[in-house]
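**Student:** no sequence for this one, just the structure:
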């Protein structure tokens, strides 16, 4: 068990080491300063602004910023649905069928909202053309949108008496051109060097051991895997996702893919500290996030390392559903990374984890994907919790709630509450809708508490834009496709709208001078307060449902 802990500590050390300079670089890019090493990309940036015209040059209010975000999402959704509905007639699509309307809509919504919930097997149900020009493109765009919204939020929090939040198209272009594309290229090359498949060939025929002809699926895998991890998307080229040896062949690829999942979210916390010119503010968020992810990793690892002796023939360690080349340590670290960071990719079958080994990743999602979280969305979700903690702490000690020198008013708390409560309420609504459906038992492969865990995990994943699956739930049904589409759209865009209005309101305020009555948001006391607020919101909301699923299963097994 000690070696497993060392693995996690070593991983986090490398992660922080790489995220620090990347955070400074991202802050420079987001503020419009292009470092010398990437200035050769500036002509491409200027060309894009010329193509889209004057809309790329004007600062936008929150309403206008939101309108452009929604318009891009709508047209992305429309184009992807069309591709999925006509893929059989496109080049290279003769071996696949067009997706049904419910599945096509669900898949398109999934990738446009950065959820990447997959109710299909990519290698058999989609053509390479659609994988490249449909899904991979949306992996870039959805991550770029999340990063752009965060940039607008940071402007609002840091500027004084100004209502505009910048220009969405400039933010999106810089995010894609200077951050996501270069990083994806680097990680793609690293993956290819280790054997991750990258080819335009759809596959090769070979003779099986029994003399029958079989088909080995291939495709442009590495390029999609790189951005699915970096953009906290998670949608795999293959149905088995990162457990597939063509997506994740070695321990090294497992390490760098896991690194890619958390790299940008962690770097953004550093960027936040650099942006507001007070690293201690970023340190507060970093300490809280590290506390949760370390606690979660140790909890999952203990659960799987000391599982019941009947789990497998190797003793008490639970290796069921895990790749032997990764073992308990790397599987546990991946499970908490992907559910903390709104990524959704898996390198092990979560359905085979011990009850608490599955409950902890589920609870990380139920907190609202704020522990590092998705690209952009994780940090602005954490800022909403931080404002709530400031407000509660101010009430407790009788001080005016302030953050970054600005007073926090009723409108700010209403918008922050909307950011926090939207995924929470959608999770409970989704679980209720599934439980009440008359055919739900036929969609589950288990019974009792474990079946409820499968159902609850699915609703949690959809309502928090994660996309991972517990397993055991038949996802490709018209009802789940429709319900999932609704949950994903609301959970993605409603908090985004609320946080942009909050940012505009914060940006319009003047800064107040520090005084003895100003509440410190960088002290150990406030760090503890923020942890308690996050835990209380999560525990009060989901403890009853967790008691019906993984907690009940744990006591039943023991």
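**Tutor:** Okay, I see it. Quick caveat: nothing in here was measured; it's all calculated off a predicted structure. Numbers count the residues shown, from 1 in each chain.

**Student:** C-alpha only now, for contacts and for neighbours.
**Tutor:** Fine.

**Student:** count of residues packed around residue 210?
**Tutor:** Close neighbours of residue 210, defined as other CA atoms under 10 Å, add up to 6.

**Student:** mind listing the strands for the stretch 101-250 of the chain?
**Tutor:** 203-207, 213-217 (DSSP state E, counting those that start in this stretch).

**Student:** which other residues reach the first one?
**Tutor:** Meaning strand 203-207. Contact with strand 203-207 is made by 213-219, as judged by CA atoms under 8 Å, 6 or more residues apart in numbering.

**Student:** and it with strand 213-217, angle?
**Tutor:** On the basis of axes from the mean of the first three to the mean of the last three CA atoms, to 10 degrees, strand 203-207 is oriented at 150 degrees to strand 213-217.

**Student:** does residue 489 touch residue 113 like I think?
**Tutor:** Yes: counting by CA atoms under 8 Å, residue 489 does reach residue 113; the two are 6.6 Å apart.

**Student:** so for these two, which residue has more residues nearby?
**Tutor:** Between residue 489 and residue 113, residue 113 has the larger neighbour count (other CA under 10 Å), namely 29 against 20.

**Student:** tell me who's in contact with the more buried one.
**Tutor:** Taking CA under 8 Å, 6+ apart as the test, what residue 113 contacts is 73, 142, 465, 488-489, 492.

**Student:** and if you look at residue 219?
**Tutor:** Contact analysis of residue 219 by CA under 8 Å, 6+ apart lists 128, 197-203.

**Student:** so which of the residues you listed is the most crowded?
**Tutor:** Within these, most neighbours by other CA under 10 Å means residue 128, with 25 neighbours.

**Student:** how much space between it and residue 224?
**Tutor:** Distance, residue 128 to residue 224, using CA to CA, to the nearest Å: 11 Å.

**Student:** swap in residue 91?
**Tutor:** For residue 91, the distance to residue 224 - CA to CA - is 19 Å.

**Student:** when the two are compared, which one has more neighbours?
**Tutor:** Taking other CA under 10 Å, residue 91 and residue 224 do not tie; residue 224 has more neighbours (25 against 11).

**Student:** burial of residue 529, as a residue count?
**Tutor:** Residue 529, neighbours per other CA under 10 Å, totals 19.

**Student:** hmm, back to that, so for residue 547, which of the strands of the stretch 101-250 of the chain sits nearest?
**Tutor:** Residue 547 sits nearest to strand 213-217 of all these, at 41.7 Å, using CA to CA.

**Student:** against that first model, consider the following:
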């Protein structure tokens, strides 16, 4: 099947199914009746009884909501950190996996709590089954639920008027986990198991290889259940070290399409839910059109770059298949690469380090835009809404009007919070790369030098600071310096923007709604869509073009 038809069918199916899923998510988060109430309602009520009535029924101010987020996240970090440090002494470890070092446990705990899933370890040999199930899989659920909860807190801020509260964090997180993430994960798990993805508690096997001289590890374990939520929750951490390029994690073309679809369905459905929740479908359409246009263009760009590479002065007629699985080829590898970096997923089905210079530049730039093109579960959409606010503010300056969005005036406090959301990841991409080059002894951890070596460093900190988790393979991840600075950056760039969004929501909820008039700036017409795209790209280009020029752009001209 041609590239064009695969794109049309895949994105067409994604858009069609996003409508019912988005409407369902809106009903869940608006506490409306759903068809799953009779099955899940008792479990939900039991959780509320355990947490306490006051914790789950009373509305929270922005400050209280932020305290709930940070309290839960700190507890999650400590639990996972201890679990990793002592996994060698705990049950559920048939492969006798040893304890993780302090720096690796710190990095891994920070990674999963922040929805990044950056992996400086190989799951099949360095994580016990207990850690995989009770630690990593649980965090895949709850970190996605936290991001989605904060998104709906922001939407309530726009929707309410003269209010002091923005919802209840514990109730939001419980409902998104039970009614959305869990049912979808069960469906995807069953589909993956039908394709041969491993799901058992058996120990890894070691068998003689066919050449008779070496032994080969056959990794087993509870893979399908973690793989399902890692994709749906935009987490991305692989059960196996090579992630979804592993045949036990992603064995067939159908399993590849299911996982690729799972990466995008919740972010795209949240855009639809945004339109329904605000009772303004045109606002959701604006964000959907902009996101889909950029993602499709990125996919086409990667595909063309990989189909027409110049490798050692020779044009390869079949395109660049280095680092790609033959069962997926260039088309499905390009679609995955754009999807996983537009969404803050970070999983891979091909080695991005082996992509052509421009083929690797596009996924890197998608992350550098701020992970807002569909983006992570909840976090992608609230990041895009912040960019919409910035665009409205700029447009207001141009025409001399007070900026307004969703019938709320945008004041200086709102813009300060918006700047924190946009500039925090941007700043730590550059600061992290700078610090690693100067202080991290990079040449000892790199297999490549020159422009490609710099691209590996820039990509790593782009991924860390934007809570993505993917990496170019040539950079050694498990070093004390990278573990500690990477874990710190992941937490700062996750929670500083998140808290800024929560307090932005509180400020918006406290305002009155304005009346729409003939002079109100339209945020749904093609002109505004074009301006939004320009603002997104200008911020990315101005911030990162000098760094990109030293890495993938320079490498392109060197190899050419």
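**Tutor:** Yes, it's here. In this text the structure is predicted, and so the values were computed from the model without any measurement.

**Student:** let me see the TM-score of these two.
**Tutor:** Overlay of the two chains. TM-score (TM-score structural alignment, normalised by the length of structure 1): 0.98; 557 aligned residues with a CA RMSD of 1.3 Å.

**Student:** list just the nearest of the contacts of strand 203-207 of structure 1 to residue 522 of structure 1.
**Tutor:** Nearest to residue 522 of structure 1 among these, with distances taken as CA to CA, is residue 219, at 48.5 Å.

**Student:** so how far is residue 61 of structure 1 from the closest one?
**Tutor:** Residue 219 of structure 1 is 43 Å from residue 61 of structure 1, by CA to CA.

**Student:** for residue 516 of structure 1, same thing?
**Tutor:** On the measure of CA to CA, residue 516 of structure 1 and residue 61 of structure 1 end up 35 Å apart.

**Student:** give me the more crowded residue out of those two.
**Tutor:** residue 61 (19 against 7).

**Student:** still on that earlier bit, narrow the contacts of residue 113 of structure 1 to just the buried residues.
**Tutor:** If you count burial by 16 or more other CA atoms under 10 Å, the buried members of these come out as 73, 142, 465, 488-489, 492.

**Student:** ok, those residues vs residue 498 of structure 1, which is closest?
**Tutor:** Nearest member of these to residue 498 of structure 1, counting by CA to CA, is residue 492, at 10.9 Å.

**Student:** pull the contacting residues for the closest one.
**Tutor:** 113, 464-465.

**Student:** trace it over to structure 2, please.
**Tutor:** Using TM-score structural alignment, the equivalent of residue 492 of structure 1 in structure 2 is residue 494.

**Student:** and that match, how close does it get to residue 466 of structure 2?
**Tutor:** For residue 494 of structure 2 relative to residue 466 of structure 2 (CA to CA), the value is 8 Å.

**Student:** neighbours of residue 88 of structure 1, how many?
**Tutor:** When neighbours are counted by other CA under 10 Å, residue 88 of structure 1 registers 18.

**Student:** trace it over to structure 2, please.
**Tutor:** Match for residue 88 of structure 1 (TM-score structural alignment): residue 88.

**Student:** swap in residue 523 of structure 1?
**Tutor:** Per TM-score structural alignment, residue 523 of structure 1 is aligned with residue 525.

**Student:** run a quick neighbour tally on its match.
**Tutor:** Applying other CA under 10 Å, we find 13 residues neighbouring residue 525 of structure 2.

**Student:** which one is it nearest to, not counting chain neighbours?
**Tutor:** Leaving aside its sequence neighbours, residue 525 of structure 2 sits nearest to residue 286 (CA to CA, 6 or more residues apart in numbering; 7.6 Å).

**Student:** now residue 346 of structure 2
**Tutor:** Distances taken as CA to CA, 6+ apart put residue 470 closest to residue 346 of structure 2, at 4.2 Å, once the chain neighbours are dropped.

**Student:** how much space between the residue lying farthest from the centre of structure 1 and residue 202 of structure 1?
**Tutor:** Among residues of structure 1, the one most distant from the C-alpha centroid is residue 211; the distance is 43.7 Å, by CA atoms, centre = their mean. With distances taken as CA to CA, residue 211 of structure 1 is found 22 Å from residue 202 of structure 1.

**Student:** also residue 19 of structure 1?
**Tutor:** Residue 19 of structure 1 is 36 Å from residue 202 of structure 1, where distance means CA to CA.

**Student:** got it, and residue 379 of structure 1?
**Tutor:** Residue 379 of structure 1 is 39 Å from residue 202 of structure 1, where distance means CA to CA.

**Student:** okay, and the residue nearest to residue 525 of structure 2 sits in which element?
**Tutor:** Element membership for residue 286 of structure 2 (DSSP states H and E) is helix 281-307.

**Student:** does anything pack onto that helix? Which helices or strands?
**Tutor:** For helix 281-307 of structure 2, the packing partners by 3 or more CA pairs under 8 Å, 6 or more residues apart in numbering; DSSP states H and E come out as helix 253-277, helix 329-342, helix 357-368, helix 526-548.

**Student:** what about 10 Å?
**Tutor:** helix 3-29, helix 253-277, helix 329-342, helix 357-368, helix 379-399, helix 526-548 (3 or more CA pairs under 10 Å, 6 or more residues apart in numbering; DSSP states H and E).

**Student:** can you give me the angle the last one makes with helix 357-368?
**Tutor:** Using the same axes, to 10 degrees, the inter-axis angle of helix 526-548 of structure 2 relative to helix 357-368 is 120 degrees.

**Student:** helix 526-548 of structure 2 versus helix 379-399: what angle between them?
**Tutor:** 110 degrees.

**Student:** and the helices in the stretch 101-250 of structure 1?
**Tutor:** Secondary structure of the stretch 101-250 of structure 1 by DSSP state H, counting those that start in this stretch: the helices cover 101-112, 122-125, 128-130, 137-158, 168-174, 181-193, 221-230.

**Student:** most neighbours per residue, which of these?
**Tutor:** Of all these, helix 221-230 has the most neighbours on average by mean count of other CA atoms under 10 Å, namely a mean of 28.

**Student:** tell me the residues of structure 2 aligned with that helix.
**Tutor:** Using TM-score structural alignment, helix 221-230 of structure 1 pairs with 223-232 in structure 2.

**Student:** now the matching stretch: how far from the chain's centre is it?
**Tutor:** Its chain's C-alpha centre and that of stretch 223-232 of structure 2 lie 14 Å apart, by CA atoms, centre = their mean, to the nearest Å.
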